[in-house]
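Student: sharing a sequence plus its predicted fold:
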Amino acid sequence: MSAPVSTVEDAIQAALATVNDPEIRRPITELGMVRSATIGASGVVRVELLLTVAGCPLKDKLRTDITTALAAVPGVTGVEIDFGVMTPEQRQSLQSQLRGGGGATEEPVIPFAQPGSRTRVYAVASGKGGVGKSSVTVNLAAALAARGLSVGVVDADIYGHSVPRMLGADGRPTRVEDMIMPPQSHGVKVISIGMFTSGNAAVVWRGPMLHRALQQFLADVYWGDLDVLLLDLPPGTGDVAISLAQLLPNSEILIVTTPQTAAAEVAERAGAIALQTHQRVVGVIENMSWLELPDGSRMEIFGSGGGTAVAESLSRTIGAQVPLLGQIPLDTRVREAGDAGNPVVLAEPESPAAQALGVIADRLALRRESLLGKPLGLKPAGR
């Protein structure tokens, strides 16, 4: 049981401790944002709040959340909030706190690559474009978040970034010293190069720039404690796929294909890269498997059997079982929901495509955590 609140001042502090910063998702009292909180004789509480940066995009939400929390305290008749801004020293202290004590000048590390990381990292790959890889990524992220997991998405398709639109993440990242706070949508944290470019500008970069961008997305972004991180990779086996294997050697690969034979053959190559990078292939997802007609029959627009063929071929090539995780029917609602920024698993959860995606999300959510490379805490018995 928690200790009883003895005074109005204690109750005010306890109420403020229930308010989380919308970007960092930790209590504002813990982050050093509350400079002071006093109550006057008339019952009006005056709060001095320090924002991480001037012009914080979520300032209004903070005002609403603080006012709501304090209004529930007995004896409080009103709330006045004065906003200030943290000094550079205070921001550096916050950055050090969030990074676990590392100094602000230290080279940032990729938390998901550390031996003790409990985050499951899935790289969603395809052999060719146009198979719906980004739609699958976005919907799996939203489905996993709806199941109570903490989820992040890296839009690693630098040239063809589309994740922010599909997730409805129209916010801009906020910078705190050297850290980047990712926007959130539908409970999913997301970062994309599209959040740093003007309008619909094209990104014209070569390999080293792609590697550095991916490294920054993984190391400089404050992700917090994630259960699952999904990376939407560009098609094929180029620079980004190679960089990912170097930066996150513990990441696992999800292969997306269509039933079409030509697409399946290319998808096999994308999965076979695991032999060279020593990554694990979690499974194959067949997208656009069929179109359900009004009379209940199915039209196999792109043929059939591609997903099964890829799974069987990769199982033979890799020498380990690669399952077909699911087949997702072709549904115009997937496209419509993506264009609207509201994934179909949330917008139309009873649709056949959403149901199929939900089954795949369940399989990923229930996977046992690997103990590979993790200390078990065993000690030799004493004599």
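Tutor: Done, it's in.
Student: use CA for all of it now, contacts and neighbours both
Tutor: Will do.
Student: and the next helix or strand past the helix or strand hosting Val154?
Tutor: Val154 belongs to strand 151-155 when assigned by DSSP states H and E. Toward the C-terminus, strand 151-155 is succeeded by helix 163-167 as the next helix or strand (DSSP H and E).
Student: in that next one, what's buried?
Tutor: For helix 163-167, the buried set under the neighbour-count rule, 16 or more other CA atoms under 10 Å, comprises Val163, Pro164, Arg165, Met166, Leu167.
Student: dump those to a markdown table, plus distance to Gln92.
Tutor: Formatted as a markdown table, the buried residues of helix 163-167 follow (distance: CA to CA, whole Å):
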| residue | distance to Gln92 |
| --- | --- |
| Val163 | 31 |
| Pro164 | 29 |
| Arg165 | 32 |
| Met166 | 34 |
| Leu167 | 31 |
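Student: what lies in contact with the strand holding Val154?
Tutor: 138, 141, 144-145, 161-163, 187-193, 217, 223, 226-233 (CA atoms under 8 Å, 6 or more residues apart in numbering).
Student: ok, 6 Å please
Tutor: The contact list for strand 151-155, computed with CA atoms under 6 Å, 6 or more residues apart in numbering, reads Ala145, Val188, Lys189, Val190, Ile191, Ser192, Leu226, Val228, Leu229, Leu230, Leu231, Asp232.
Student: excluding chain neighbours, what is closest to the fourth one?
Tutor: Read that as Val190. Nearest residue to Val190, sequence neighbours excluded (CA to CA, 6 or more residues apart in numbering): Val153, at 4.8 Å.
Student: relative to Ser134, how far out is that neighbour?
Tutor: Val153 sits 11 Å away from Ser134, going by CA to CA, to the nearest Å.
Student: show me what counts as buried in the longest strand along the chain.
Tutor: The residue-count maximum for a strand in the chain (DSSP state E) belongs to strand 280-292. Across strand 280-292, burial judged by 16+ other CA under 10 Å covers Arg280, Val281, Val282, Gly283, Val284, Ile285, Glu286, Asn287, Met288, Ser289, Trp290, Leu291.
Student: between those residues, which is nearest Ala272?
Tutor: Using CA to CA, Val281 is the member of these that lies nearest Ala272, at 8.8 Å.
Student: now the helices for this protein?
Tutor: 8-16, 59-71, 88-98, 133-146, 163-167, 207-219, 239-247, 261-272, 274-277, 306-318, 332-339, 344-347, 352-365 (DSSP state H).
Student: included below, for side-by-side comparison, is a second structure:
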Amino acid sequence: MPDVTGAQQLDLAVRQALSRVIDPEIRKPITDLDMVGLISVDQAGRALVGLKLTIVGCPAADTIQRDVVAAASGVPGVTAVDIDLSIMNSDERTALIDKLRGSAPRRSVQFGPDSLTRVYAVTSGKGGVGKSTLTANLAVALAARGLRVGIVDADVYGFSIPAILGLVDDDGLAVKPTRVGDMILPPVGRDVKVISIGMFIDAAPGSGSAGGAVAWRGPMLHRTIQQFLTDVFFGDLDVLLLDLPPGTGDIAISIGQLLPNAEVIVVTTPQPAAADVAERSGIVARQTGQRIFGVIENMGPLVQADGSLLDLFGSGGGEEVARRLSHGQDAPVPLLASVPLSLELRRGGDAGEPLVLADPSDPASVAIRSVADVIATRGRQLAGRRLGVFPR
């Protein structure tokens, strides 16, 4: 066995330390991503680390460099750290993309029937029921439990997930994703990977608005959702949530075609009129082959200071939707939670600070986290999936 000098041992120790530095966008060690080149430590203990970024202007560059210096500086015997910064060439980027995609063919839809990721499409019959707020808070609650979570903001016309998760710049525009070749890396907010059409459009000139508008018809909508599911690298997720637009239009049908294995969470308010419309969104999901996982009632009774309940939007709508949607399924559709009307839940969405993190004890937060508990304990379904293991 060749003799390893003290200097070589120190080089190896630095490389081992850098294996704990995680790329904040791809969420993998930079050593696994071939971002670390030559490492050398001189007799004085000064380490030189070759670091290759994926693209020019990489938004995570400062974070990665800071983490590299911190990790290498923590190695006993290292007195200082210098970084030799460079950018991957086209061949190196192609190799990285191939490594990330693994055996999956290019332009293939992620999270299909053979995926171990639990996919939940959050839908509602009408707008204004708090579907996006619930989706974002549910995702954050799941991530806080240690799950790897992603969101596809499929509400192309009324996108709001980036703002709710604080993924906006100083001008109020959604943070842009990073592109590596034909691969899109989703921004991460509150430990949740997010992609939204709002990340690809700018404010209309002179509008004074924080974002532009989308005026697309069916084919363009379908291609957009398909691109989100093919070109965006989410990696290995435990849970993917899709925030669907209200109603039973093109996008709901496209999701049913692209992800027939997705389970559906129907959001409604307590009032009977909302319950009638919410039932239709669940019926359409079932017609595309999806299973209804459960119902969440939002804006439920508010507990007042004297202990009395204020039914501002009526009562019983969630239970009624669950009862109606239970017809035609092998098992009853449960009412997963009744989330009480909450001023703080609304404020958290406006401020980009999800309530489940800002105030876990708030009654609305408790209700949402109870749904996260149910989802988190389900695990990843292996039954009927191809595992790629064969007897010899």
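Tutor: It's in. Predicted model only: the values in this text are computed from it and were never measured.
Student: tm score of chain vs chain?
Tutor: Scored by TM-score structural alignment, normalised by the length of the first structure, the superposition of the two chains gives a TM-score of 0.93; 373 aligned residues with a CA RMSD of 1.9 Å.
Student: on that earlier part again, aligned against the second structure, show me the partner of the residue nearest to Val190 of the first structure.
Tutor: Applying TM-score structural alignment, one finds that Val153 of the first structure aligns to Ile151 in the second structure.
Student: what of Ala267 of the first structure?
Tutor: Matched by TM-score structural alignment, Ala267 of the first structure corresponds to Ala278 in the second structure.
Student: which residues touch its match?
Tutor: Neighbour list for Ala278 of the second structure: Ser124, Gly125, Thr268 [criterion: CA under 6 Å, 6+ apart].
Student: which residue packs closest to the second one, ignoring adjacent ones?
Tutor: Take Gly125 of the second structure and drop its neighbours on the chain: the residue closest to it by CA to CA, 6+ apart is Ala278, 3.9 Å away.
Student: just give me the residue right at the centre of the first structure.
Tutor: Centroid-nearest residue in the first structure: Gly152, 0.9 Å away (criterion: CA atoms, centre = their mean).
Student: roughly how far does that residue sit from Leu372 of the first structure?
Tutor: As judged by CA to CA, Gly152 of the first structure and Leu372 of the first structure stand 23 Å apart.
Student: number of residues surrounding the closest residue to Gln65 of the second structure other than its chain neighbours?
Tutor: Once flanking residues are discounted, Gln65 of the second structure sits nearest to Ile83: 7.7 Å by CA to CA, 6+ apart. Neighbourhood size, Ile83 of the second structure [other CA atoms under 10 Å]: 15.
Student: next: the one 10 residues further on.
Tutor: Residues contacting Arg93 of the second structure under the criterion other CA under 10 Å number 20.
Student: what is the burial count for Val359 of the first structure?
Tutor: Residues within reach of Val359 of the first structure, counting by other CA under 10 Å, total 16.
Student: which residue lines up with it in the second structure?
Tutor: Match for Val359 of the first structure (TM-score structural alignment): Ser370.
Student: now swap in Val281 of the first structure and tell me
Tutor: Counting by TM-score structural alignment, Val281 of the first structure lines up with Ile292 in the second structure.
Student: ok, its match to Arg118 of the second structure distance?
Tutor: 13 Å.
Student: read off where stretch 336-347 of the second structure ends up in the first structure.
Tutor: Against the first structure, stretch 336-347 of the second structure falls on residues 325-336 (TM-score structural alignment).
Student: what comes up buried for that stretch?
Tutor: Leu325, Gly326, Gln327, Ile328, Pro329, Leu330, Asp331, Arg333, Val334, Arg335.
Student: who's in contact with it?
Tutor: So stretch 325-336 of the first structure is contacted by 283-291, 344, 353, 356, 360 (CA under 6 Å, 6+ apart).
Student: for Lys61 of the first structure, give me its contacts.
Tutor: Contacts of Lys61 of the first structure (CA under 6 Å, 6+ apart): none.
Student: the second structure: which residue goes with that one?
Tutor: Under TM-score structural alignment, Lys61 of the first structure pairs with Thr63 in the second structure.
Student: still on that earlier bit, may I ask which two of the contacts of stretch 325-336 of the first structure are separated the most?
Tutor: Gly283 and Leu291 (22.9 Å).
Student: what is the burial count for Met179 of the first structure?
Tutor: Neighbourhood size, Met179 of the first structure [other CA under 10 Å]: 22.
Student: isn't it right up against Leu218?
Tutor: No - under the criterion of CA atoms under 6 Å, Met179 of the first structure is not in contact with Leu218, lying 10.9 Å apart.
Student: give me the neighbour count for Gly127 of the first structure.
Tutor: 23.
Student: what residue of the second structure takes the place of it?
Tutor: So, by TM-score structural alignment, Gly127 of the first structure is matched to Gly125.
Student: the first structure: which residue goes with Thr268 of the second structure?
Tutor: Mapped onto the first structure by TM-score structural alignment, Thr268 of the second structure lines up with Thr257.
Student: I meant to write Ile30 of the second structure there.
Tutor: In the first structure, the residue paired with Ile30 of the second structure is Ile28, using TM-score structural alignment.
Student: list the contacts of its match.
Tutor: So Ile28 of the first structure contacts Asn20, Asp21 (CA under 6 Å, 6+ apart).
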